[in-house]
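A predicted structure for the sequence below; I have some questions about it.
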Amino acid sequence: MTTAPHPETVAPTAPHAGALDKGLRADALGLLSSIVIAVSSTAPAYSTAATLGLIVAISGTHTPGMFVVAFVPMLFIAVAFRELNKIDPDCGTTFAWVRRAFGPGAGWMGGWGIIAADIIVMASLAQVVGRYALLLFGADGLAAQTLPVVVVGVVFIAALTYVCYRGIEISARLQFVLLVVEILGLAALCVVAFVKVGTGHAMTGHAHPAAAWLNPFTGSFTSVSNAFLLAVFVYWGWDAAVSVNEETKDAERTPGRSAVISTLMLVAVFFVVAVATLAYAGPDFLAKNSGDVLGALADSVFGSTLGKLMILCVLSSTAASTQTTIMPTARAVLSMAAHGALPARLARVHPRYLTPGVATVTMGVVSAAFFVLLALSSSNVLADSASATGLLIAFYYGLTGLACVWVFRKDLRRSRRDLLAKGVLPLLGGLALLGAFVLSIRSYLPASSSATHFAGIGGIFLIGAGALLIGVVLMLVARSRYPGYFRRGL
């Protein structure tokens, strides 16, 4: 293996101040592959199965409107990613850009936000992969047991870590296959559900679509913010396409275009799925089956024989998301190490595969260990960990939006386009997400807000806020071990 040069000994790659040649395979991905990675990482089927019912439990038939409202700041942040990537296509994304805007400490915490969110969500993904893989092969009894699910989940993490280790092209080809299976499954669900609604064969308690469904602001401010944060979790993942910017053709433009295009595609998918499932099954059914909406609907929509289609759909979605969760985390770690903020060995790139070998394997091992720890602790802890991920997402997305405004502060008077794309939209997106972060931190504090609690404090708060606190501690340790990074300033 080769070690990436230390940033202090290498001149920045012109014209991108601060960008480093880390040794990754350049020009390996085109626009289509980049969009596939972005949508796959979001995992529409998995996100729907795991989150739709929770949002419906809060917003009811107004859930489609909540998806539209949550999409708006996502689009604004995607625009921020696009603009920042144009001037600095660094695979560390938020880490590199926040460092550029607010200094090394803020940058370190931005990078930690990515890493912590990905590691925490990997536990939930691995559990779903393990369970659905067993269900697909008819092992329903084993799927209800913790140990078999953990074993299969760990095997999947290992297998997909290996795929990421072997090369970005192999990863992209696998993503394409998994995404096709996933989108076809969701499309079939929506078409059949709409046909049954139209022919009078919907489930008892189904809802009649109305214009009022587009208004999500019907509950208390706290409930709306909680539903909003859950919807943010549903959209999370499109930035994976930007994390592979150094391996993409036309690195300054293609990743940003794919980020914006993917968010537009995702709002269409989530909106149609929400309307179809509400019209077919109704809010009560979806809320009661919030742990797995698609699995609960499968037999009713398709029948017992074709019901396996939904299992395959969610399995492929979760496997795809598992893979694309490993990829951006490994590259964030690689970037942080290349800039001197983490141990230098984490910046090593495989000499043949040109992937962040050490960082990828490290991500796989840490994720598997964290999954085993949570799974053996309690299924409720796993449920809370998935919800806590939304806090970390809002944190680092919001930070990126504000960083965009600050980086481009001198450009905002040049044109209306610059003012809008580099200032107004990123600022609104950043403030919306950070506002939701603060409100949700408060609402998740009580023990009653989570499936688990300790000393009267909710588990979601403990995991989300605890992860950020751990990040602060690790940053202080890094400050003493890698003073060169922190002395370099803005």
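Received it, and whenever you're ready, just let me know what you need.

only C-alpha atoms from now on, for both contacts and neighbour counts.
Noted.

the helix or strand harbouring residue 269 packs against which elements?
Element membership of residue 269, judged by DSSP states H and E, is helix 254-281. Applying 3 or more Cα pairs under 8 Å, 6 or more residues apart in numbering; DSSP states H and E, one finds that helix 254-281 contacts helix 31-42, helix 44-59, helix 63-87, helix 168-198, helix 240-243.

go again with 7 Å.
Packing partners of helix 254-281 (3 or more Cα pairs under 7 Å, 6 or more residues apart in numbering; DSSP states H and E): helix 31-42, helix 63-87, helix 168-198, helix 240-243.

quick one: that helix to helix 168-198, angle?
Relative orientation of helix 254-281 versus helix 168-198 (axes from the mean of the first three to the mean of the last three Cα atoms, to 10 degrees): 30 degrees.

so which of the helices and strands packed on helix 254-281 comes closest to residue 416?
helix 63-87 (14.5 Å; Cα to Cα).

just give me how far whatever helix or strand comes next after the closest one sits from the chain centre.
Downstream of helix 63-87, the first helix or strand assigned by DSSP H and E is helix 94-102. Distance of helix 94-102 from the chain centroid (Cα atoms, centre = their mean, to the nearest Å) equals 19 Å.

does helix 94-102 pack against any helices or strands, and if so which?
helix 104-136, helix 379-407.

and the last one, what's buried?
With burial defined by 16 or more other Cα atoms under 10 Å, the residues of helix 379-407 counted as buried are 379, 381-407.

and residue 205, how far from residue 407?
Residue 205 sits at a distance of 52 Å from residue 407 (criterion: Cα to Cα, to the nearest Å).

actually residue 192, sorry about that
Taking Cα to Cα, one finds residue 192 at 48 Å from residue 407.

same deal with residue 161?
Distance of residue 161 to residue 407, given as Cα to Cα: 35 Å.

how about residue 319?
36 Å.

likewise residue 28?
In terms of Cα to Cα, residue 28 sits 29 Å off from residue 407.

and for residue 266?
From residue 266 to residue 407 the distance is 28 Å (Cα to Cα).

likewise for residue 333?
23 Å.

residue 291: what secondary structure?
Classification of residue 291 by DSSP: H, G, I helix; E, B strand; the rest coil places it in coil.

now it: closest residue in space that isn't a chain neighbour?
residue 50 (5.7 Å; Cα to Cα, 6 or more residues apart in numbering).

residue 321: how many residues sit nearby?
31 (other Cα atoms under 10 Å).

I'd guessed it sits against residue 41; true?
Yes. In this structure residue 321 lies within contact range of residue 41 using Cα atoms under 7 Å: 4.4 Å.

what sits closest to residue 272 if chain neighbours are left out?
residue 190 (7.3 Å).

comparison target below:
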Amino acid sequence: MVVAMRKLIERLFWKQNPGVYQQKDAKLTPSLRTIDLIGLGTGMVVGTAIFTLPGIVAAEHTGPAVPLAFIVAAIGAGLSALAYAEMSSVLPFAGSAFSWINVLFGEFFGWVAGWALLAEYLISVAFVASGWSAYMQGFLASLEIKLPVALTGGFNPAKGSYVDILAALAILVVGILISRGVHQVSRIENFIVSIKLLVIIMFVVVGMTAIQTKNYVPFIPPHKPGTSFGGWHGIIAGTAQIFIAYVGFDAIAANTAETKNPQKTMPRGLIGTLVLGTGFFIAVSLVLVGMFKYSRYANNAEPAAWALRQSGHYLTANLLSIVAIVGIFSALIAILLASSRLIYAFGRDGLLPKTLGVVDGRHVPNHALWVITFLAMILGSVFPFTFLATLVSAGTLVAFIFVSLGIYALRPREGKDLPDAQFKMPWYPVLPTISALFSAVIFWGLNRDAKILMVGWFVVGLVIYFAYGLRHSIINQEHRD
């Protein structure tokens, strides 16, 4: 019994040879440039979150101080982005944190990190689609077109809604687009992102004319005991909820194997996305809470367009809604693309059925793509928007912690059995610890339901790993051979 346990523990620490990933990922075509990565990242970062979350977070947690929550989140994400940049420059493989941790700490820890990412990706796709549906319904309502209540939201019999048909449709359309190849999708993504940024600038300019300074007072409302509203408690709670805005970093890194010269291109894409995204978040949230008292944005999934309509800017509001309807697709493209590459990586490693690791004639892992597409369609059409927004940050934060700590295992191997990094995380060995602690504090700020459900998700992951992955993984086969 003792010997068997010792062998099992040793088995969990078996590390993957990076050469195996390099060989298997060679079937994917490297076609993404720096501008494409920034397009993908910005499409996700300046995506659904910027059109939807500032109002909800202001009403539920921060009051007018919602820009501070975005700044705190940006600091945490920025620290993690530095770790991601070094990792991706040394280990340019599909699957991002899953593949990296597999090489550095062993298969079991890689699976845990990858399973956390899968939660992030699945819920992110559903969340983005749910936000798109809210904007589409608002736009249709302005044209006096209304869907049956039963088809307008997640499962909520009290409100009469059972399925969000528009969310499911959006995911399906994006899945079809991605199945045609990465190169074509990146062109569409860059065009959509460019238009979206121009309209966001227009919102800021027009919205500034409707700002009332009284709406900023008090900027940080006092904390309400027993709740997550007000004070720094509220800001940290708001930060945890809006961390979804920064999952674009992992969405970029997941496509490392399809990037030209990833050693230089990937760090530029990551850092460029952070700077651009944070600036837009601060500007939009400041204008939004200045236009109306924060409490009026409660449970409003399209606050920017609503604020413009209430201010009498109907043309700008409808234009914003149209761009949001099209622009949120850019976030769906980015996250569905990344999630399909993660599922591909699981199949490539044998931790899930190997058919998921098959790449077709268009150099697309379509089996993985359609599995994640249909799962996301179910989640996005059944679960409510605010519920999804709360959950998605948990997986992101777990991945950020793993990658930050992974720098300690990566740095001693650089220039030896692994390539030397073209970009290095500064202030080593202090900054990786600060980065991991920062993400851990934000994770602790998540609500109780998010943490409980994350524990349940990990239990399911462990069952799958020990029942299937442990016996079928390519590492296990290599050691048997």
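Cool, the structure landed. Keep in mind the model is a prediction, meaning the values are calculated, not measured.

related to what we said a few turns ago, include distance to residue 351 of structure 1 when you put the helices and strands packed on helix 94-102 of structure 1 into CSV, please.
Formatted as CSV, those follow (distance: least, Cα to Cα, whole Å):
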stretch, distance to residue 351 of structure 1
helix 104-136, 24
helix 379-407, 32
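
of these, which is nearest residue 337 of structure 1?
helix 104-136 (10.8 Å).

which neighbouring elements make contact with the closest one?
Against helix 104-136 of structure 1 (3+ Cα pairs under 7 Å, 6+ apart) you get helix 94-102, helix 140-143, helix 146-166, helix 308-338, helix 357-377, helix 379-407, helix 459-481.

mean shift of the first one relative to structure 2?
The superposed helix 94-102 of structure 1 is, by mean Cα distance after the TM-score superposition for structure 1, a mean 1.3 Å from where its aligned residues fall in structure 2.

likewise the shortest one?
Plainly put, helix 140-143 of structure 1 ends up 4.4 Å away from its match in structure 2 on average once the two are laid over each other (mean Cα distance after the TM-score superposition for structure 1).

residue range for stretch 183-194 of structure 2 in structure 1?
Mapping stretch 183-194 of structure 2 onto structure 1 (TM-score structural alignment) gives residues 169-180.

list the buried residues of that stretch.
169, 171-172, 174-176, 178-179.

now do stretch 124-134 of structure 2
124-134.

nearest residue to residue 306 of structure 1 in space, please, no chain neighbours.
In space, residue 306 of structure 1 is closest to residue 299, 7.5 Å off (Cα to Cα, 6+ apart).

just give the number of residues close to the equivalent of residue 365 of structure 1 over in structure 2.
With TM-score structural alignment as the criterion, residue 365 of structure 1 lines up with residue 374 in structure 2. Counted with other Cα under 10 Å, the neighbours of residue 374 of structure 2 add up to 15.

could you report the separation of the closest residue to residue 374 of structure 2 other than its chain neighbours from residue 130 of structure 2?
In space, residue 374 of structure 2 comes closest to residue 172 once its chain neighbours are excluded; the distance is 7.7 Å by Cα to Cα, 6+ apart. Distance from residue 172 of structure 2 to residue 130 of structure 2, counting by Cα to Cα: 13 Å.

now swap in residue 279 of structure 2 and tell me
Taking Cα to Cα as the measure, residue 279 of structure 2 falls 25 Å from residue 130 of structure 2.

got it, and residue 379 of structure 2?
9 Å.

check residue 394 of structure 2 too.
18 Å.

next one: residue 45 of structure 2
Counting by Cα to Cα - residue 45 of structure 2 and residue 130 of structure 2 are separated by 16 Å.

any idea what residue 48 of structure 2 aligns with in structure 1?
Per TM-score structural alignment, residue 48 of structure 2 is aligned with residue 46.

surely that match is in contact with residue 312?
No. Residue 46 of structure 1 is beyond contact range of residue 312, at 10.9 Å (criterion: Cα under 7 Å).

between the two, which has more neighbouring residues?
residue 46 (27 against 19).

what sits against the more buried one?
314, 317-318 (Cα atoms under 7 Å, 6 or more residues apart in numbering).

in structure 1, what residue corresponds to residue 475 of structure 2?
Aligned partner of residue 475 of structure 2 by TM-score structural alignment: residue 485.

now do residue 35 of structure 2
Using TM-score structural alignment, residue 35 of structure 2 pairs with residue 32 in structure 1.

just give the nearest non-adjacent residue to that match, would you?
residue 258 (8.0 Å).

for the equivalent of that neighbour over in structure 2, grab the count of nearby residues.
Under the alignment by TM-score structural alignment, residue 258 of structure 1 pairs with residue 269 in structure 2. Residue 269 of structure 2 is flanked by 25 other residues according to other Cα under 10 Å.

check residue 323 of structure 2 too.
That count, for residue 323 of structure 2 with other Cα under 10 Å as the rule, works out to 21.

from residue 202 of structure 2, how far out is it?
Counting by Cα to Cα, the gap from residue 323 of structure 2 to residue 202 of structure 2 is 11 Å.

go on, residue 407 of structure 2?
According to Cα to Cα, residue 407 of structure 2 stands 41 Å off from residue 202 of structure 2.

ok, residue 109 of structure 2 next?
With Cα to Cα as the criterion, residue 109 of structure 2 and residue 202 of structure 2 are 45 Å apart.

who has more neighbours out of those two?
residue 109 (20 against 15).

would you check that residue 356 of structure 2 makes contact with residue 350?
No. Assessed by Cα under 7 Å, residue 356 of structure 2 is found out of contact with residue 350, at 8.9 Å.

between those two, which has more neighbouring residues?
Neighbours per residue, other Cα under 10 Å: of residue 356 of structure 2 and residue 350, the larger number sits with residue 356, 26 against 23.

aligned to the more buried one, what sits in structure 1?
Using TM-score structural alignment, residue 356 of structure 2 sits opposite residue 346 in structure 1.

hmm, its match is touching residue 332, no?
No. The criterion here is Cα under 7 Å, and residue 346 of structure 1 misses it with residue 332 at 10.3 Å.

from residue 181 of structure 1, how far out is residue 59 of structure 1?
30 Å.

next one: residue 282 of structure 1
Taking Cα to Cα as the measure, residue 282 of structure 1 falls 26 Å from residue 181 of structure 1.
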